[in-house]
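> Pasting the sequence and the predicted coordinates here, then a few questions.
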Amino acid sequence: MIYKFLVAITLIALHALSVSEAAVMAIDYGTDWFKVALVKPGIPLDIVLNRDSKRKTQAALTIRGEERIYGSDAVNLGARFPLNTYFSVKKVLGRLVDDKIIKDYQSVFPNKIVPDPIRGTVVFQHNETTTFSVEELLAMQFAHAKEQAEAAAQEAIKDVVITVPPYYNQFERQAILDAADLAGLHVLTLINDVTAVGLNYAISRFTSFTEEPQYHMFYDMGAGSTKASLISFKTSNIKDVGRFNKTIINLEVLSVGYDRTLGGQEFDIRLQRYFAEEFDKKFSGKLKSSIFTSERAMTKLYKEANRVKQILSANTDAISSIENLHEDLDFRFPITRSKFEEITADLRKRVSGPINNALSNGKLTLADLQSCVLVGGGVRVPSIQAELKNTVGEEKIAQNVNGDEAAVFGAAFRGAGLSRQFKVKEIKVKDITPYPIEVDYSSEPKKSEDGTSKSKVYHTVLFNEFTAVGTRKMMSFPRTSDFNFSLNYAKLDDEIARDFGPTNIAISKITGLTDAIKQFNDVGVERPKVKVTLQLSESGLVSATDAIVTIEQQSFADKFKSFFKSEESIKDVPLPDETPNSVNASESTPEVNATQTNDTEPIPKLTKIETKNLSIEIEYVGIIPLGENEKVVSIKRLRAMDASDLQRRVREEARNNLEAFVYRVQDFIENNEVILVSTDNQRAELKSKLSETSDWLYEEGEKAETEEFRMRLMSLKLLEQPIAFRREERDKLPGAIFTIKTAINSTRAFIEEIKTNSTAENRYYTDEELNKLLNIVGKVEDWLNEKLVLQEKTPPHFDPILTSIDIENKLKGMEREFLLLPISKPTTTISLETKTKETEQTKSKHDEL
C-alpha cells in the first residue's frame, strides 16, 4: 500500500519516548462517516480498524437506557428507535436553534430539539428527563474513535488532529474543540479537510514539484456539503544544519469555494421523499395516515434511498424493496437512473459553483490548472462526474488519491509534524480563513462645542478574506481609560450570509488602564498607547491574546522648566488620530511624537517610559462556548457513561466466553480421542454441567453479574482441563520422545567422535569433562526408560506419568550442561587447518543438540 511505503520513507521516530506520550491520532469526522488514523514510533501510519474490522465508521449513535451503540449497529437500530438515534450531528454544531440549517435538519431527522437555556444552541431532548448537547453527542463519538486508536496503539492517546470543513466559522470550530475536550483529547490543531487532502497529495509527490508553482483544484463532495480548494505547490531551498541546504515543499491554499448544503445526503433526501410520495399514491385508499407522519417509516426510507443511490451509481436501474414499511404494507418500487437524475436536476446545476468561486477568488482560470482532483463519496454519482467533466474538461479530472482516506492520512501526517516526536519531510502549509474579520471600536468621548460628549465608531478589517491562519497582528489604541472593542465577521456576501449564522464573535474588555494612568497624576504624561495583540490561530479561531500600555512621562525638573516657557514659543501639539493603527506583529507600531516649533529653546524631552500589562476580559456575544462549569458537569456525566459501558462490555465478554466454552466443549466430548482419554462418568458429569449451564444462560443468566459468569466458567474448566490435558499429551508425547532420544544418541556420537579422532593432548575438552557429559546423558536415558515403562502401564484415562513438559525440561538441562562445557586450550601445538576442522565439528554438534 502506497501510504505504508510513503511513511516508511518520510516518518521516523526521533528517539525512544515514553509509551504514554508517543502516539498521535487523527480524526476525519464527516457527516455520514468518520475515519481514524494512527501514527506511532515503530509502526507505519495507517487507518485504525473499528470493532467490525472496517476502515471507516458511520457517524451515528443510539442511546438506549445506559447503553450506547455506535456505527453500523446504531444505523440498524435507527428505524426502531428514531428518536434516540442521532445522525449527522455535525450539521447542527455551533448553531442557534432558530437557524435555517436547524429547520432543514428537523425536516429530515425526527429527533426532538430544544434550545439551550443559556446559549441558545441545539440540545436534543432524549427522553422526559434527559437531554444531550450537540457537543456531548460529538464527544461520545470522539471518545469512541479514541478507544479504537488506543486498542490499535496499545497505549493511552491524547494528542489529535481533527479535520473540519474550510467554511466552518468561529462557533463551529469552537464546538469541535469543546467536544474534543469533553472526550479527553488534546487538539494539536484543526485542519481544513480539503487542505488535508492536498497535504496527502503532496507527501507522495516530493519529486514532481519544482520552483515554479503548480495549481491544482481539490474538489470534495461529501455527504453534507461540497468544497473546492485551489492549492499551489512549489519547492524552495532553505538553509539546513551547518552549510547545507534542504528542499521543502510549499503548500499554499489560495482560495476556496463551497456549497454548505450540497452533498450526497441531499440526493438521498430527494430519493427518500420521492419514494414516500409514490408510496402514498400507491396505497392512497388503504392508508389511515400519510407515510410522511411516520418517523420509523421515513427513517427506513432514508436508509433505503442511500442504498438505491449507490446501486444506481453502477447500474441503470434498481428496485427499492422494504417489508412492512408503513401500516403493515410492503413497498416495492422500481426506479431508473434517468428518473433519479430528473428529480435531482436542480442539485446538479450547483455542482460547478464551488469550482468557479474558488477560481474567481484565486484570480486564476481553468487554463492555469494542472488537474482537478476528486474526492468524497458524492463524486461517484455518474451525473455528478459528467457535470464536473463539462466544467473543467475530462483531461483535467484526476482521481489519483484515495477519495475516502486522503484527508485522514493528511491530518495524521500533520499531527506527526506538530507532535515534535517524529521527523517528517518538511512541507510548509499555508492555509486560509475564507471570511474577513474586523475590529469595531468607539473613540474616547470628546466634548463638542455644544458641551455634549461624542465618540466616533471605527470599523477596521483586521484579517482580510483569505488571510493565512497562524497570523498575529497588533493594534494601537490611543486611550486614557479602560475601553472595549468587538471582534466581528465583516460584511459577507448575501449568499454566504444566508447560511452563516451569527456574525458577532466577542467583546474584548481592556481593564487596568485607568488605574495605571492614575499613578502618574502628579507628573505630565504623553497620551498613552495601548497595544493589543490579536491572533488568528492555526485552527482558524480569532482571539485577543495580550494588551500592554506604554506611558511616557516628564521628570519633575523638566516639568518645572517648561512651566516658565513663553506661551508664544510653543505651538499646540495636535492629538494623534483616534483611528487605531493595525500592523503585523513582526513590524514596529508607528509611534506619534510631539513636534517642536521653537528652534532656539526646545521643549524638554520626555525622560521616562513605562510599560504595563493590561487585563483582557472576553465576553462572547455570538454563540457562547461551553463554560468551564458546564464542561465539568458534562465530563462527569460522560465518564459515568464510559464506566457503565466498560462494565457492560466486561459483562458481555464474560458471558460470551462462557457461552463459547459451552458450545466448544459440547463438540469436544464427542471426539474419539477424548472418549479414549476419559471415562463415561467423567464425560457424563461434564456433559451434565454443560447442559445445566446452557439452560441457565438463557434464563437466570440474562440478569447475572460478571462474576457469576466467570465462576461458572472456572467450574467447567476444572472438569474439562484434565481431559483436554490428557488428549493434548497423547498428541504431543510421541514427538517429544523421539526428540529426546535423538538428542541422547547425537550427544553420545559427538563424544565418541571426539575421543576417536583426537588425543587427550590436542583436543579442546578434557576426558573428565566429556565423561561428565556422558554421565548426564546416561542418567537422562535411565530416567526416560523408567518413565516409559510406567507410562505403558498407565490407562489412557489417567493422567500421564511421562509428559512432554517433563521431556522438554530434561532437554533444556542437557543443552545447558553442553553449552557450559569449558573449551580448554590444547597442550600441544596443532596446525591451523586441524584446529579449524575441530572447531567446525564442535559447532555442528552444538547445533544438532
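Sure, I can see it. Residues are numbered from 1 along each chain as shown.

> okay, CA-based contacts and neighbour counts for the rest of this
Fine.

> Can you get me a residue count around the closest residue to residue 87 other than its chain neighbours?
Excluding its sequence neighbours, the residue lying closest to residue 87 (Cα to Cα, 6 or more residues apart in numbering) is residue 60, at 4.8 Å. Number of residues near residue 60 (other Cα atoms under 10 Å) recorded here: 26.

> distance of residue 60 from residue 404?
From residue 60 over to residue 404 the distance is 18 Å, taken as Cα to Cα, to the nearest Å.

> Could you check how far residue 793 is from residue 799?
Counting by Cα to Cα - residue 793 and residue 799 are separated by 12 Å.

> Look at these two and report which has more neighbours.
Per other Cα under 10 Å, whichever of residue 793 and residue 799 has more neighbours is residue 799, with 18 against 9.

> And what about the more buried one, helix, strand or coil?
When states are read from DSSP: H, G, I helix; E, B strand; the rest coil, the local structure at residue 799 comes out as coil.

> Run through the neighbouring helices and strands of the longest helix anywhere in the chain.
Ranked by residue count and defined by DSSP state H, the top helix of the chain is helix 706-757. Taking 3 or more Cα pairs under 8 Å, 6 or more residues apart in numbering; DSSP states H and E as the contact definition, the neighbouring helices and strands of helix 706-757 are helix 628-668, helix 672-676, helix 680-697, helix 767-793, helix 804-819, helix 832-848.

> Distance to residue 104 added to those, as TSV?
As requested, these are arranged in TSV below (distance: least, Cα to Cα, whole Å):
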stretch	distance to residue 104
helix 628-668	27
helix 672-676	65
helix 680-697	47
helix 767-793	80
helix 804-819	70
helix 832-848	76
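
> and the comparison structure, right after this:
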Amino acid sequence: MKFSSTFASTFFVLFCCYLGVDSAVLGIDYGADTFKVALANPGRPMDIVLNRDSKRKTPSALYIKGYERLFGSDAVSVSGKRPENTLLEAKSILGASYDDKIADSYRRKYGHKMLRTGDGSIVFDLGLKDNRYLSVQDIIAMQLRHALELVKESEKINAKDAIVSIPSHFGQFERQAMKDAIEISGVNPLGLINDGSSVALNFAMGKEFTANPVTHMFVDMGAASTVVTVAQFKSKLTKVKGVSKNITVVDNVGYASDETLGGSEMDNRLREFIISKFEAAKKDEMKKSVRDNKRAMARALKEANRIKTILTVNSEVHANLESFHEDIDFSLKVTKSDFEKLIDDLASHFANTIEKSLKLTKMSKDAISSVIIAGGGSRVPYMIRKLSDIFGKEKISRNINADEAGVIGSVFRAAGMSSQFRVKDIRLRDSYGYAIQASYEEESSGLFGKSSPVKNLILPKFSTIGVKRILSTTRKTDFTIDFESETEDGFELFATASISGVPDAIKKNDESLVLNPKPEIEVSYTLNKFGIFEVTGANAVFNMTNTAYPEYLVDLKKWNKEQADIAKASKSAKEASKSSSSDSESSAETASESSAESEAESPNDSKSKVPKSRPMPTEQKEFITKRIPLRVRYTLTKSNALTSSDIKSSTNIIKRIEISEENSRILSTAKNNLESFIYKLKYFVEEDATIEVTNETQRKELLAASSEAAEWLDNNSELEKPALYDEQRKKLEFIYNPVAERLNYYKSISTKMDDITEFKRQLADTEKSLVEFSGDNAKWFNKETTDPKFIPEIEEVEKLKIELAEKVEKIDNFVSFFNKSIDGADKSISPEIPLTDFDKAIEAAKGPMTKLQNKFLHLIIKIQAAKEDLESLSSKSASSETASSESSSAEVESSASESSDADADDDDEQKSPEARDIVHDEL
C-alpha cells in the first residue's frame, strides 16, 4: 500500500500555534537530476513546495549567459540549443578536482569549457561579464537560492532554515563544498542529512515499533548514484523532562554506494545507442562527425532521457530528431528489450552494491525484514526484477512515496530540531561512511630512546555524525597529529593538527605537587553537523596534590568537635530547663518567683552556653586534576574549502546578477508595455464604439501617434533606459485617454439610468407599504382618533414624504435635462455633465428615503404594540366580568373584580414589551 507524503506528515505531525513566518523550516532534497523543497509551517501540514510550473520537483539545471539566467524546465528547454551555457548534474562533480575521473567523464558528456584552478579545483568559463568564472559551488548556490525564491513565490514567506539531504557517500571534500554552496546561497543550514537517513525517517513517521530492533534496507537509485542503506528501528522507553515516554530510534547502521550506477548512466548509454545508429544509417550523408556537434549531442541526451522515461511503462518508443545533424532528419524505434540489453551489466553493479552493504553492516539477507525502494530508479522495471531475484518478491516494499520520501524526511528532521513544532519523537543516529585515523610520533623514553609511530582509529566506519571525542596521549613535548581518511586504496592524509605549549604548561605547575611528570594531552575532535571532521581544542591534564587538603582535614576535625560541643551544650540546656520546672512545686509564692526568674533567665543562659553552628567545610580531594589549554593549529593538507573572501566574492556576483536580472525585467516590462499599447491603439481606432465617439481628425491623430511610436521603438529598441519607453507610452496615453473616457462615459449611461430606475422602484415599494399599512390602520393615522403620542411621528412621516417627493422631482428634472444635453450632441467632444452627477442626485434622495423607512418602521412597531395592549386589556376585562357574575357575594364579587382589574393592568405592563419585541422581530 502506498502512503502519500502529505498523508503521513498530516497524520503524525501535531503543529503548535502559529508563531510567525520566521518559524517555518525547509527540507531540501538536492539531486543531480532534480531537486525538491518541502515546507513545515506552524499550523499547516508538511508538504512539497510547487515550482513556477506547478510541479513538485524542479530540474537541477541552470542556463547562464552574460547576466541572464534560466532555471529548471526553462533551462532544460534551451539545453539543446545552448548546451555550452546550460549546466546539468552539477552535483555529480561537487567536491571533485579537475583530474578526477568523474570530472573527465563530465567533460566528455557535456563538453563545457571547464578550467583548472591553481589548487586543482573546477571552474567553468560561461562567458560572464568581467571574465568571471563560476565554481561548482556557485552553480549549486544559485539553484539553492532559486529554491528559496520558489518558497517565497508559492507560500509568500521568507523561510531560510533548512536541512539539506546529500548522498551518503559524500566524504570530506564533497561535504565541505556543499557547506560552502549553502553559505553562498543564503540558506541557513540546520545541518546535512544522508539521503538514506532521510528516507528512513520518512518510513518511521508512519510506523510503530517494539523494543526489539527490526532491520530494513533502503535502495535509493538516483540520477548520479545508487545508495543502499541498512537501518534499524526500535521503540525505547526514556524520560523526557521527567516524564517516561516511548520514542522511536532510527539507527543508520551503514550503507554502500556505486557512483556509476544511476539514471544518468542509463541516459548516457541510450545516447550512445542513438548516436551509433545514426552514424551507421547516415554515414554517407555526413561531412563531419556528429560527435563534434555539441548541440546534436545535447539533443540526443535529452531524447535519451525521454526514451528511458517512456520505456518504464511502454514496450517501445520512437525517437524523432529533425535536422539532427547537418540538417539530416533521423528517426529510430527503441524497444524495451534494446534498453535492457544496454543496461544488463549494471545489474551486476546493483547486486554488488547490495552485497557490499550487507557485508559492511555485518548483516545477512535473512536479517532484512523488507527492502524499500526510493529514487527515480524505482521506475525502471528491469532493476526491480533484479532486486526481486536477490531478496524475493515478498520482501520488496513500495509503501513510501519513492520520489518524495527523502525531502519529507528532511523537513521532518528540520521540524524536529525546532522548538516551534511538536512532532513525533524520532531520534536519528546518522552515520559517516569513512573511517578516520590519527597518526603521530610517540614521545621517546630515556636518553637514547627512539620515538615510534602510533596509529589510532579515532572514528570507525559509520561513526555518528555530531559525535564529540577525545584523543589522549602522555608526553612532555609538542607534537603533530596527522589525520587520515579512508579511501578505496587505504587511508589518505587530509589534515594535520600541531599541538604546542606543552613545556610551557608544565612550567606553570609546582613540580613537587605534580604526580605525573608527563601530562596527559587531550585533543578534542568532532564530526560537526555537516559531517566534517574538525579539531576543537587541546588541554594538558595534570594530576596534582591538593595543597588545601591538609588544611581541610584540620578544619574538618575542628568542625566535628564544634558539632559535638554544640550537641553537649544543647543537652545541658534542656536538662536545666527540666530542673527549673520541678522546683516550682515546692511553694506557690516561691515557685512563682522562681518560675519568673527561670522564664527570664533560662533562655539567655541557654543561648550563652550553646555555641553557634557554622557550615561544614567545603569538601576537598587529596588529588585534583588541572587542565591547561594548549595551542592548536589545525590545517587541511588538501582543502577545497572556500575562504571568506571567496564566499564574499561569490555572494557579490550572484547579487550583481540578480540586480541585472531585475533591471532587465523592468526594461523588458517597459518595452512590452509600450509595444502592447501601440498594438492596442492600432486596433482601438478601428472599433465601432471608438468611431462613434471620435471624428476623422481624432482617429488620424491616434493612428499617426501609434505609427510614430512604433517607428521610434524600431529605431530605439536597444536603449536600456526604461524611462524612455515609459515616456513614449505616456505620450500615447495623453491622446488615448480622452477618447477612452468618452467611450466609457457613453457606455456607462445605461448603467446610471438603471441605478435611478432601481432607486425609484425601491421608493415606490416603500410608499406602497406605507399606503397599505396606513389604510389598514386608518384610525391610528388619523390625528383626531389616534393616540396623541403618535401625532409627532405621523407628522414627521408626512414631512419626509414631501421632502422625498421634492428630491425625486429633482432627479426626474436632472434626467430630462441630461437626455436633452446628449440628444444630438457631438460625441467627439467631452460631455458637459459628468457621470458623477447621477450619483450625487441619487445620494441626495437616499438620505430622506432612509429616514422615511426607519421612521415608518418605528411607527409600525409602536402602533402594533399599542393594538396588542388594547386587545390584552379587553380580554382581561371580559374574564373579570364572568368571574363576578358567578360569585355568591356581591362584596366578594366586587373585590374579585378589583383584583382582576389590577392583575390585568400588571399583565398588560409586563406583556406589552414582549409583544413589541415579537412584532419587531417579525418585521
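Now that the structure is in, tell me what you want to look at. Not measured: the values here are computed from a predicted model.

> Any idea what the TM-score comes out to?
TM-score of the superposed chains, computed with TM-score structural alignment, normalised by the length of structure 1, equals 0.81; 782 aligned residues with a Cα RMSD of 4.1 Å.

> Surely residue 169 of structure 2 and residue 257 touch.
Yes - counting by Cα atoms under 8 Å, residue 169 of structure 2 sits close enough to residue 257 to count as a contact (6.4 Å).

> Quick check: neighbours shared by the two?
Common contact partners of residue 169 of structure 2 and residue 257 (Cα atoms under 8 Å, 6 or more residues apart in numbering): residue 227.

> the more surrounded of the two?
Set side by side, residue 169 of structure 2 and residue 257 show unequal neighbour counts under other Cα under 10 Å, the larger going to residue 257 at 26 against 21.

> for the more buried one, what are its contacts?
Taking Cα under 8 Å, 6+ apart, we find residue 257 of structure 2 in contact with 168, 169, 225, 226, 227, 228, 353.

> Just to be sure, which of those are found in helices?
With helices taken from DSSP H, the overlap with these comprises residue 353.

> Return the member of the contacts of residue 257 of structure 2 nearest to residue 577 of structure 2.
For those, the closest approach to residue 577 of structure 2 (Cα to Cα) belongs to residue 168, at 81.9 Å.

> The closest one maps to what in structure 1?
When structure 1 is aligned by TM-score structural alignment, residue 168 of structure 2 is paired with residue 166.

> Number of residues surrounding the spatially closest residue to that match that is not a sequence neighbour?
What sits nearest to residue 166 of structure 1 in space, not counting adjacent residues and going by Cα to Cα, 6+ apart, is residue 192, at 4.9 Å. Neighbouring residues of residue 192 of structure 1 were enumerated by other Cα under 10 Å; the total is 25.

> I'd like the distance between residue 192 of structure 1 and residue 453 of structure 1.
As defined by Cα to Cα, residue 192 of structure 1 lies at a distance of 47 Å from residue 453 of structure 1.

> Likewise for residue 99 of structure 1?
Between residue 99 of structure 1 and residue 453 of structure 1 the computed distance is 39 Å (Cα to Cα).

> can you tell me which residues contact the residue nearest to residue 87 of structure 1?
Remark: with contacts taken as Cα under 8 Å, 6+ apart, residue 60 of structure 1 is in contact with 32, 70, 71, 72, 74, 75, 85, 86, 87, 88.

> okay but the second one is in contact with residue 52, surely?
The one in question is residue 70 of structure 1. No - counting by Cα under 8 Å, no contact exists between residue 70 of structure 1 and residue 52, whose distance comes to 11.0 Å.

> Which one of those two is surrounded by more residues?
Neighbour count, other Cα under 10 Å: between residue 70 of structure 1 and residue 52, residue 70 has more, with 20 against 11.

> which bit of structure 1 covers stretch 569-589 of structure 2?
Using TM-score structural alignment, stretch 569-589 of structure 2 corresponds to no residues of structure 1.

> Show residues contacting that stretch.
590, 591, 592, 594, 595, 598, 602, 606, 609, 610, 611.

> Next step: those residues restricted to helices.
Assignment to helices by DSSP H places the following of these there: 590, 591, 592, 594, 595, 598, 602, 606, 609.

> Burial check on the fourth one, number of neighbours?
Per other Cα under 10 Å, the neighbour tally for residue 594 of structure 2 reads 17.

> can you check the first one too?
Here the count is done by other Cα under 10 Å, and residue 590 of structure 2 has 13 residues near it.

> Please report the distance of it from residue 577 of structure 2.
Per Cα to Cα, residue 590 of structure 2 is found 17 Å from residue 577 of structure 2.

> Skipping adjacent residues, who's closest to residue 199 of structure 2 in space?
Excluding its sequence neighbours, the residue lying closest to residue 199 of structure 2 (Cα to Cα, 6+ apart) is residue 406, at 4.6 Å.

> Before we go further, the one you found is sitting in a strand, right?
No - counting by three-state DSSP, residue 406 of structure 2 is not part of a strand but helix.

> okay but it is in contact with residue 193, surely?
No - with contact defined as Cα under 8 Å, residue 406 of structure 2 does not count as touching residue 193 (9.7 Å).

> Fine by me, we can end here.
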